[in-house]
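**Q** The following block contains a protein sequence and its predicted model.
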Amino acid sequence: MKIGELARITGASVRSLRYYEQRELLSSGRTAGGQRFYDQDAVERVTLIKELFAAGVSSDAMVQLMPCIHSGTATPAMVERLAHERARIDTEVCRLAATRDRLDDLIVTTRAAIPDAAGDGAPSE
């Protein structure tokens, strides 16, 4: 598939896909005319890259981890790095859950302070 189709399917921008290639997170072939083309596995790979970025994994870490993720071959250092990233994500999940809980408390407290917040919007008498 061409770069535009991969971008459409994955929701990644063409610019992002080129960046992923530059960082060697993604690879493509070239047509005789020099256009990039990707195999079907690229969809899963781009999806994973986007998920890792969303979880706060840096592109440098991904460069180190991708060989282990996709080929199944790993060094002890790669496994340790995967474990480190998972622990970091667990910490972030806990922090986000605590923030969500605080927001829930604020919502309850704030609603309770608003006259007729649970009612139909008509002024109380």
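**A** Everything's here; your move. Numbering: from 1, shown residues only.
**Q** going forward, measure contacts between C-alpha atoms and count neighbours the same way
**A** Will do.
**Q** Which elements pack onto the one helix or strand residue 48 maps to?
**A** Counting by DSSP states H and E, the element that carries residue 48 is helix 41-54. Judged by 3 or more C-alpha pairs under 8 Å, 6 or more residues apart in numbering; DSSP states H and E, helix 41-54 is in contact with helix 3-10, helix 59-71.
**Q** list the helices and strands the longest helix along the chain packs on?
**A** Among the segments of the chain that qualify as a helix by DSSP state H, the longest is helix 76-113. In terms of contacts (3+ C-alpha pairs under 8 Å, 6+ apart), helix 76-113 is packed against helix 59-71.
**Q** let's bring in a second one:
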Amino acid sequence: MRIGELAARTGVGERSLRYYEQQGLLASDRTPGGHRDFPERAVDRVIRIQELYAAGLNSSKIGQILPCMRDEDGGPSVRATPALVAELAAERDRIDRMIGDLVRSREVLDEAIVAASGRIAAEA
């Protein structure tokens, strides 16, 4: 499939797809006219890349972890190093801390909403 179709099917811009390819995260063949030709499995790969970005990983880390992850076309081709696993666990711990902070922030807002609602009701 051409880059425009891949972009449409994944919701990821063509510029980002070119960047993924430049970083070695995504691969394509070339048509005789020089256009990129992506395999069907590229859709799943782009979605996986987006999920990893959303998890807070950068392209370098994604490049290290992608070969260790199960893809649509089979199992992982390599095992992650202990150092990479430790880095990923540290990133997960950071996200857990952020989630805890967000939950506490929501609780404070809930208290403020209740307090503000009580004042409005008392004034009415």
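**A** On my side now, so go ahead. Since we're looking at a predicted model, the values are computed, not measured.
**Q** Mind telling me the TM-score for this superposition?
**A** Here the superposed chains carry a TM-score of 0.79, computed using TM-score structural alignment, normalised by the length of structure 2; 118 aligned residues with a C-alpha RMSD of 2.2 Å.
**Q** Which part of structure 2 matches the longest helix of structure 1?
**A** With the alignment judged by TM-score structural alignment, the segment of structure 2 matched to helix 76-113 of structure 1 spans residues 82-119.
**Q** That stretch against structure 1, how far on average?
**A** Average distance, stretch 82-119 of structure 2 versus aligned residues of structure 1 after superposition (mean C-alpha distance after the TM-score superposition for structure 1): 2.3 Å.
**Q** hmm, back to that, could you dump the helices and strands packed on helix 41-54 of structure 1 into CSV and include distance to residue 41 of structure 1 and mean neighbour count?
**A** Below are these laid out as CSV (distance: least, C-alpha to C-alpha, whole Å; neighbours: other C-alpha atoms under 10 Å):
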stretch, distance to residue 41 of structure 1, mean neighbour count
helix 3-10, 10, 16
helix 59-71, 10, 15
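**Q** now those helices as CSV including distance to residue 83 of structure 1?
**A** As requested, those are arranged in CSV below (distance: least, C-alpha to C-alpha, whole Å):
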stretch, distance to residue 83 of structure 1
helix 3-10, 27
helix 59-71, 11
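**Q** which one of the ones you listed lies closest to residue 20 of structure 1?
**A** helix 59-71 (8.5 Å; C-alpha to C-alpha).
**Q** Contacts for the closest one next, please.
**A** By C-alpha atoms under 8 Å, 6 or more residues apart in numbering, the residues outside helix 59-71 of structure 1 that reach it are 23, 24, 25, 49, 52, 53, 73, 74, 75, 78, 81, 82.
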